[in-house]
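Peer 1: Sequence plus predicted model, see below.
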Amino acid sequence: MKLCKRVVIKVGTSTVTHSTGKLNLLRMETLAREIADLQSSGREVCLISSGAVGAGVGKINFPDRPKTLPEKQALAAIGQGRLVHMYEKFFSEYGKTVAQVLLTRDVFSNRLRYLHARHTLSTLFDFGVIPIINENDTVAVDEIKFGDNDTLSAMLACLIDADLLIILSDIDGLFSDDPRINPEARLLPLVEEVSKDLLARSRTKGSKLSSGGMFTKLAAARIVMTSGIPMIIANNKEPNILRRLLDGEELGTLFVPSGSPVQARKQWIAFGSSPHGRIVIDDGAAEAIRKRGKSLLPSGIVKVEGKFSRGEVVSIVDQDEVEIARGMVNFSSDEIGIIAGHHTDEIEKLLGSTDYDEVVHRNNLALV
């Protein structure tokens, strides 16, 4: 932990707001002081903060959790400015400058925008500025309806090549079972694999004003672990939590990354990109991709779904409809429909010309 220089810190709605929806100013001030101290020690810190919708609820005394999309977007618009204004006030007391960065999913799905965002954040670090990041809830329909800042924090950690992701919440970490239901549930201090069974047992929601829960935190852990980045879930109510974690104190749950991190390009293909279609493959092709690291050849393709062009990212699924990989295709959907099931030496005859033998080369293919 002491060697981690670039750190992403994500705080949930329960950290920065009271149950009433009003901003928790004491918690925000404490958080700003701790992050300012981390930066003064020579670290680069990026803060991802939920709470815009909750702050909007508190600002206009909205009676309950918003239910419709227009309500959520309007409350996010009201609350986001208030949220950042308070952060700016608290950080300035410690001589720190902050920058608001609002992101949408298309930043991660478009390679050029992805690189621009990476360069912008890197420059902010060079300037000694602390980026405060949130999803642009007012326009990001999918985020408000289905998404969460846990996933955003994981994708951002990959984007900037972070050394550590810390998710602060109102829980002590990952438990063997839901401690609110099972008093015998025990805290898991170390997790080396986020299994399907673990995900299935963790489909819980957070507070009434949040959009996440333990399931989304585990999904975030899978992303960063694959990319070689450790992640910690810890309780925001612990005093001096950030300094204690980065001093190596064993608090919360540490998710240990895999030994072979995915390359940055494959990170983008696997987690940043939005698939433009699907390719269904047979069992032989699925095994070759999963276990032997092979390219996808036309002979293993069963069918194509959707319309896409050369160079776009597609989802590769097996015959049980399980996504096993994403890849950047060398042929359009129409061309793949023609050569599907055929051997590579038949491509030129079927299409009139050929530039590639592989539909997706293994260098442009990432397991998910």
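Peer 2: Done, it's in. Since the structure is predicted, the reported quantities are computational estimates derived from the model, not experimental observations.

Peer 1: Going by C-alpha atoms from here, please, whenever you check contacts or count neighbours.
Peer 2: Fine.

Peer 1: How far off centre is stretch 355-368?
Peer 2: Relative to the mean C-alpha coordinate of its chain, stretch 355-368 is positioned 24 Å out (CA atoms, centre = their mean, to the nearest Å).

Peer 1: how about that stretch: buried residues?
Peer 2: By 16 or more other CA atoms under 10 Å, the buried positions in stretch 355-368 come out as D357, E358, V359, V360, H361, R362, N364, L365, A366, L367, V368.

Peer 1: can you put those in a markdown table and add distance to A340 and secondary structure?
Peer 2: Formatted as a markdown table, those follow (distance: CA to CA, whole Å; DSSP: H, G, I helix; E, B strand; the rest coil):
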| residue | distance to A340 | secondary structure |
| --- | --- | --- |
| D357 | 12 | coil |
| E358 | 11 | coil |
| V359 | 9 | coil |
| V360 | 13 | strand |
| H361 | 16 | coil |
| R362 | 18 | helix |
| N364 | 19 | helix |
| L365 | 18 | strand |
| A366 | 21 | strand |
| L367 | 21 | strand |
| V368 | 23 | coil |
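
Peer 1: Please identify which of the residues you listed is nearest to N235.
Peer 2: V368 (29.3 Å; CA to CA).

Peer 1: let's bring in a second model and compare:
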Amino acid sequence: MSIRATIAGARSVVVKVGSSAITTVEGGLVTERIDALVDAFEARMQAGSDLVVVSSGAVGAGIAPLGLRKRPQDLATKQAAASVGQLALVEAWSVSFARYGRTVGQVLLTADDIARRAQHRNAQRTLDRLRALHAVPVVNENDTVATTELRFGDNDRLAALVAHLVGADALVLLSDVDGLYDGDPRKGGARLINQVDGPADLDGVIAGSGGALGTGGMASKLSAARLAADSGIPVLLAAATDASAALASATIGTAFVARPERMSARKFWVRHAADTNGSLHLDDGAVKAVLGHRRSLLAAGITAVDGRFYGGDVVELCAPDGSRIARGVVAYDASELAGMLGRSTAELSPELRRPVIHADDLVAH
């Protein structure tokens, strides 16, 4: 089956809608655009798919009501705009879906909700339960409380994380661009890339940053598409104005081929979602064992410990030259590990003989 047929037939789909697709600086939310998108979403759901919407636009929707002339740059004003705009945004989605008798459930997340394992599971349960109750989850970053340190950076990355969180079969990124180009299409001469099978297809591609209303841009969409594809989820990047075709046949835009094997939820969390709280420096033998043979990490191969962390935290693993080679869930506190470095399992007390990081909790970069 072709990648586009796979996306078109996906049973569970996450759709991300960009700010520029549903808002303007002058007038805020454009309900006609939202209605057109919901028409396309409803058609896909009537065809048998579950749908989760990741919607940008809270800050954009709050600009006009607050009398602002452009997207604010300072955090406090962004949060104020989001607090006003989020009400209008979820109401607009609710009113539009109500035309089809659909109930909307709002889910606001911060990066911390995904990075911490307990909150990660809670978010997953909430989204799963909403879908089981036949409500349409509308997800957004909680801009009213998210600080610089707790932001996803853009809703494209959030959409990729949500797609894995709910076990989606496809991710569709809708914005004001109709696909991935090898240059800036506004300058002419750029070529639309029909399909991305792997990193080699992206050689020479120049991706820009966000526009007047959003924080994303082609760079963030490309990063999110690669993140999702790397975890086993195929991706379609298309224009919001072409939502019907994107969701019905997936014959437009740029398709990203997913890796053959789906990454487990735990390994995905370790690799892409979790914050790291320290690092372990390995000798050459440990690097070979971890990367070459997929073995568990033992204390004997660790030469140094950086940071303050506790058992169950995620840490970076570094080669002798300092390069980061992997991530893993550590079994010991930093203070415990300090006295274990370089010691063989036989030299340790019985309660300290389990691996520092088990192979099942270890993901290479």
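Peer 2: Yes, it's here. Values in this document were obtained by computation on a predicted structure and should not be read as measured data.

Peer 1: thinking again about what came up before, what's the closest of the buried residues of stretch 355-368 of structure 1 to L198 of structure 1?
Peer 2: Proximity of those to L198 of structure 1, judged by CA to CA, is greatest for V368, which lies at 16.8 Å.

Peer 1: any idea what sits nearest the closest one, other than its immediate chain neighbours?
Peer 2: With CA to CA, 6 or more residues apart in numbering as the criterion, V368 of structure 1 has its nearest non-adjacent residue at 5.0 Å, and that residue is A325.

Peer 1: Confirm that the one you found sits in a strand.
Peer 2: Yes. Judged by DSSP: H, G, I helix; E, B strand; the rest coil, A325 of structure 1 forms part of a strand.

Peer 1: Surely it and V360 touch.
Peer 2: No. Proximity of A325 of structure 1 to V360 does not meet the contact threshold set by CA atoms under 8 Å, at 10.6 Å.

Peer 1: ok, I206 of structure 2 touching L180?
Peer 2: No. Using CA under 8 Å, I206 of structure 2 makes no contact with L180, being 9.6 Å away.

Peer 1: out of the buried residues of stretch 355-368 of structure 1, what pair is the most spread apart?
Peer 2: Largest pairwise distance in the buried residues of stretch 355-368 of structure 1, by CA to CA, is 23.4 Å, between D357 and V368.

Peer 1: Mean deviation, the helix ranked longest in structure 2 versus structure 1?
Peer 2: Determined from DSSP state H, the single longest helix within structure 2 is helix 75-98. Superposed on structure 1, helix 75-98 of structure 2 shows a mean distance to its aligned partners of 0.8 Å (mean CA distance after the TM-score superposition for structure 1).

Peer 1: Tell me the residues of structure 1 aligned with that helix.
Peer 2: Helix 75-98 of structure 2 corresponds to residues 69-92 in structure 1, going by TM-score structural alignment.

Peer 1: mind listing what's buried in that stretch?
Peer 2: Neighbour counts over stretch 69-92 of structure 1 (16+ other CA under 10 Å) mark 71-80, 82-84, 87-88, 90-91 as buried.

Peer 1: Can you tell me, leaving aside adjacent residues, what's nearest to the residue nearest the centre of structure 1?
Peer 2: By CA atoms, centre = their mean, the mean C-alpha position of structure 1 lies nearest to T151, the distance being 2.8 Å. For T151 of structure 1, ignoring the flanking residues on the chain, the nearest one in space by CA to CA, 6+ apart is A220 at 5.0 Å.
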